[in-house]
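S.K.: Sequence and predicted structure below; questions after.
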Amino acid sequence: MIFTEHLETFHGLPVFTLPETGEEPLPAAGDVAWRLDCFTAGDVPFPEVWQSFRERVNSADVRALVIGPWWEDEYIELGPVLELLLADAEDFPALRALFLADVVGEECEISWLELADVTPVLERFPLLEELGVRGGALLSLRPVRHESLRALRFESGGLPGQVVRAVGACELPALERLELWLGVAAYGGDATVADLAPILAGGAFPALRHLGLQDSELQDEIATAVASAPVVAQLESLSLSMGTLTDAGAEALLNGQPLTGLRRLDLHHHFVGEAMADRLRAALGPAGTEVDLSGRQVPRQWRDEEWRYVAVSE
């Protein structure tokens, strides 16, 4: 799986990419999620794109912001871009949503995206309700308390274990949706099932209603841990999709605590056999739980061994 299209909506708003010139009329500042993209801007440096945005759009009314490719000729890490945003944080009092690195595969592979410490975003925007981040290289996070954040999403082919542990150590009393694409060790995804323990305990996130622990080569082990995790009782939806889930992980889910309180169980992109898939549907379907078992994968042969793969890695 690769990203082939940019975000079309974000935080309930249509995404609008700032055009290169000021010739066409712009939407009202609060009516769209503003996307900044060096490529669309005519391959100019991001500081010039940022300056153009500040001059043409009333920052006081901007509700959502999406950062696309932030380099022109030579690739640079995200840090300098965040410094610009953070330096002007007081000029964005209405900002409620930020997505970092809306980049598709033909622009840069997800594993090549070099990010930064995103903790200052949460510190400087105390009213932020949604934060999305794509990529894992150079990504870091420190434990923080944030009163307003409702949705946190890390999309990565290799999410650093340090970030996973930091998420679990954060105090996010308003958090309703948490999604972690854990990825594979070959691309920096070194989180262990033990790193997920604070999240699975549920205490730090009392408002959590959706949990996604996805895209992992440890998907069976994660499913086994989830099967007895206290957090499940408070969830409306659970995603263990995009990874290497097999019959062993599905069996653990069936033998664990009841999942019939879920409205939806998302297991798409999996390696579960048809017989086990039927057992899952039979166990959960009558209770009204929607089970997504689409995208059954077939193991590949590698040196006389079966190789199972996640949906997003490189």
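M.R.: Arrived safely.

S.K.: hey, let's count contacts and neighbours off CA atoms from now on
M.R.: Will do.

S.K.: now the helices: where do they sit in the stretch 101-250 of the chain?
M.R.: Taking DSSP state H, counting those that start in this stretch as the criterion, the stretch 101-250 of the chain contains helices spanning 119-124, 161-169, 197-201, 219-226, 247-255.

S.K.: which other residues reach the second one?
M.R.: By CA atoms under 8 Å, 6 or more residues apart in numbering, the list of residues contacting helix 161-169 from outside reads 139-144, 189-192, 195-199, 204.

S.K.: Counting neighbours, which of these comes out on top?
M.R.: Across the contacts of helix 161-169, neighbour numbers were computed from other CA atoms under 10 Å; Gly189 holds the maximum, 25 neighbours.

S.K.: between the helices of the stretch 101-250 of the chain, which gets nearest to Arg63?
M.R.: Of all the helices of the stretch 101-250 of the chain, helix 119-124 sits nearest to Arg63, with 14.8 Å by CA to CA.

S.K.: So which elements touch the closest one?
M.R.: helix 79-87 (3 or more CA pairs under 8 Å, 6 or more residues apart in numbering; DSSP states H and E).

S.K.: so what does the helix it packs on touch, helix or strand wise?
M.R.: Against helix 79-87 (3+ CA pairs under 8 Å, 6+ apart) you get helix 46-56, helix 119-124.

S.K.: right, so of those, which gets closest to Tyr75?
M.R.: Closest approach to Tyr75 among the helices and strands packed on helix 79-87 (CA to CA): helix 46-56, 11.4 Å.

S.K.: any idea of the angle the closest one forms with helix 79-87?
M.R.: Calculated by axes from the mean of the first three to the mean of the last three CA atoms, to 10 degrees, helix 46-56 forms an angle of 30 degrees with helix 79-87.

S.K.: Pull out the buried positions in helix 46-56.
M.R.: Phe46, Val49, Trp50, Ser52, Phe53 (16 or more other CA atoms under 10 Å).

S.K.: adding another structure so you can compare the two:
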Amino acid sequence: MSIGDHMKEFGGLPAFAFPEPEKKKKDGKKKDGKKKGDEKAGKKNLPAARSVAWRLGVSSWDSKETWEECFARFLDAVDTTQVEALIVGQWTESYDNGPESVIEALIAAKDRLPALRSLFLADIVMEENEISWIKQGRITPLLETFAELEEFGVRGGQDLEFPPTRHERLRKLTFESGGLPAEAVRGIGASDFPELTHLDLWLGTSEYGGDAVVEDLAPILTGTRLPKLTHLALRNSEIQDEIATALSAAPVVARLESLDVSMGVLSDDGAAALLTGQPLSHLKSLDMHHNYLTDAMRERVRAALEPAGVALSLDADDAEQDDEEDGTVWRFVAVGE
């Protein structure tokens, strides 16, 4: 599975792609006949600033402008004091260039974005760049700058840096990757998020830089720095069984409302560990979709948790495996390359 569509909503708002610059005729007029300096020409047909999650992106190869130029137009065309949600899309050659200049532009515009509560970095789909080829960098300056953020998301793990930080208001934190670096995982675990209720980590595979081991997740599993966490997703992992085993005794699970171990290579061993560990009947939902469970294990999970009212997602979806003649079995996470 690859990510083929841009985000449809974010921060509880429908996503809206900020338009490309209008083409101009040789006489300096825009296609609609208005002169270059007519301010209304760039502002008509735009939604109210507070009503949408604004998506700003450019083509990686033949863009009419850089991401920073697109952002500058956005600042001029929209009442950004009312903008609550912002989605950063493709920047130029995201497979070679990290988002440093994008981050710098956002930080420089801090005072013009006082209402910003939701920010997503790199809503980039497979036709633009594969998820594991998206070049990232140190992203914590965004959290340090925008102290009022309540939701922050990032796609791509290559060269991702997330040193330990603290944020007083963040409620939802998401990392989508085909391989999340262990150092970044440790940085997340060592961070303090006193208001965080939702943490979602796509850990990925070692082939694409996802070299975290269960021990790197230990601070998250204790929940000490996440006192209000109610939803935990540790998914899309090639060590999904080990994660499930660790969760079976993790202190944080007792206060969760929902748990997600989907999209990885979960087998009967991991599912059995969850069922024989601490009680899960308090959960509102348990997501295991895209798994390698036998039919017998699926029935065992249903029998154990459905009577308690736990909403289950157990579909295998497109989980596939390759069986070699020597007996080697290859199983794949949902989102890799």
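M.R.: Alright, I've got the coordinates. The model shown is predicted, which means the values in this text are computed figures rather than measured ones.

S.K.: Make a markdown table out of the buried residues of helix 46-56 of the first structure and add distance to Arg264 of the first structure.
M.R.: Converted to a markdown table, the buried residues of helix 46-56 of the first structure look like this (distance: CA to CA, whole Å):
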| residue | distance to Arg264 of the first structure |
| --- | --- |
| Phe46 | 41 |
| Val49 | 41 |
| Trp50 | 40 |
| Ser52 | 43 |
| Phe53 | 40 |
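
S.K.: Report the contact partners of Thr205 of the second structure.
M.R.: Gly178, Gly179, Leu180, Asp211, Ser237, Glu238, Val333, Gly336 are the contacts of Thr205 of the second structure under CA under 8 Å, 6+ apart.

S.K.: close enough to count as contact, the fifth one and Trp202?
M.R.: Yes. Counting by CA atoms under 8 Å, Trp202 is a contact partner of Ser237 of the second structure at 6.8 Å.

S.K.: I'd like to know which of the contacts of helix 161-169 of the first structure are part of strands.
M.R.: Applying DSSP state E to the contacts of helix 161-169 of the first structure, no entry is found in strands.

S.K.: OK, contacts around the closest residue in space to Arg255 of the second structure that isn't next to it in sequence?
M.R.: Distances taken as CA to CA, 6 or more residues apart in numbering put Thr230 closest to Arg255 of the second structure, at 6.4 Å, once the chain neighbours are dropped. Neighbouring residues of Thr230 of the second structure by CA under 8 Å, 6+ apart: Thr197, His198, Arg255, Leu256, Glu257, Ser258.

S.K.: closest to Glu130 of the second structure among those?
M.R.: His198 (25.5 Å).

S.K.: Just want to check the distance between the closest one and Met7 of the second structure.
M.R.: Using CA to CA, to the nearest Å, His198 of the second structure is found at 18 Å from Met7 of the second structure.

S.K.: now do Leu75 of the second structure
M.R.: Leu75 of the second structure is 21 Å from Met7 of the second structure, by CA to CA.

S.K.: what sits against the residue mapped onto Asp117 of the first structure from the second structure?
M.R.: Alignment note: Asp117 of the first structure maps to Arg138 in the second structure; criterion TM-score structural alignment. The neighbours of Arg138 of the second structure, taking CA under 8 Å, 6+ apart as the test, are Glu100, Leu160, Glu161, Phe162.

S.K.: what does Leu127 of the first structure give?
M.R.: Leu127 of the first structure makes contact with Leu95, Arg96, Glu147, Ser148, Leu149, according to CA under 8 Å, 6+ apart.

S.K.: how about 6 Å then?
M.R.: By CA atoms under 6 Å, 6 or more residues apart in numbering, the contact set of Leu127 of the first structure is Ser148.

S.K.: What segments of the first structure are strands?
M.R.: Going by DSSP E, the first structure shows strands at 9-10, 13-17, 33-36, 64-67, 97-100, 130-134, 151-155, 177-183, 210-216, 237-239, 264-266, 290-292, 300-302, 305-307.

S.K.: between these, which gets nearest to Trp112 of the first structure?
M.R.: strand 130-134 (10.6 Å).

S.K.: so who does Trp70 of the first structure touch?
M.R.: By CA under 6 Å, 6+ apart, the residues touching Trp70 of the first structure are Cys38, Phe46.

S.K.: returning to what we had before: any chance of a markdown table for the helices and strands packed on helix 79-87 of the first structure, columns distance to Leu84 of the first structure?
M.R.: Shown next, in a markdown table, are those (distance: least, CA to CA, whole Å):
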| stretch | distance to Leu84 of the first structure |
| --- | --- |
| helix 46-56 | 8 |
| helix 119-124 | 11 |
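
S.K.: Can you tell me which of the ones you listed is nearest to Val298 of the first structure?
M.R.: With CA to CA as the criterion, Val298 of the first structure lies closest to helix 119-124 of those, at 39.2 Å.

S.K.: conserved subset of the contacts of Arg138 of the second structure in the first structure?
M.R.: With the contact criterion set to both residues aligned by TM-score structural alignment, their matches' CA atoms under 8 Å, these that also touch in the first structure are Glu100, Leu160, Glu161, Phe162.

S.K.: Against Glu84 of the second structure, how distant is the second one?
M.R.: If I follow you right, that is Leu160 of the second structure. For Leu160 of the second structure, the distance to Glu84 of the second structure - CA to CA - is 25 Å.
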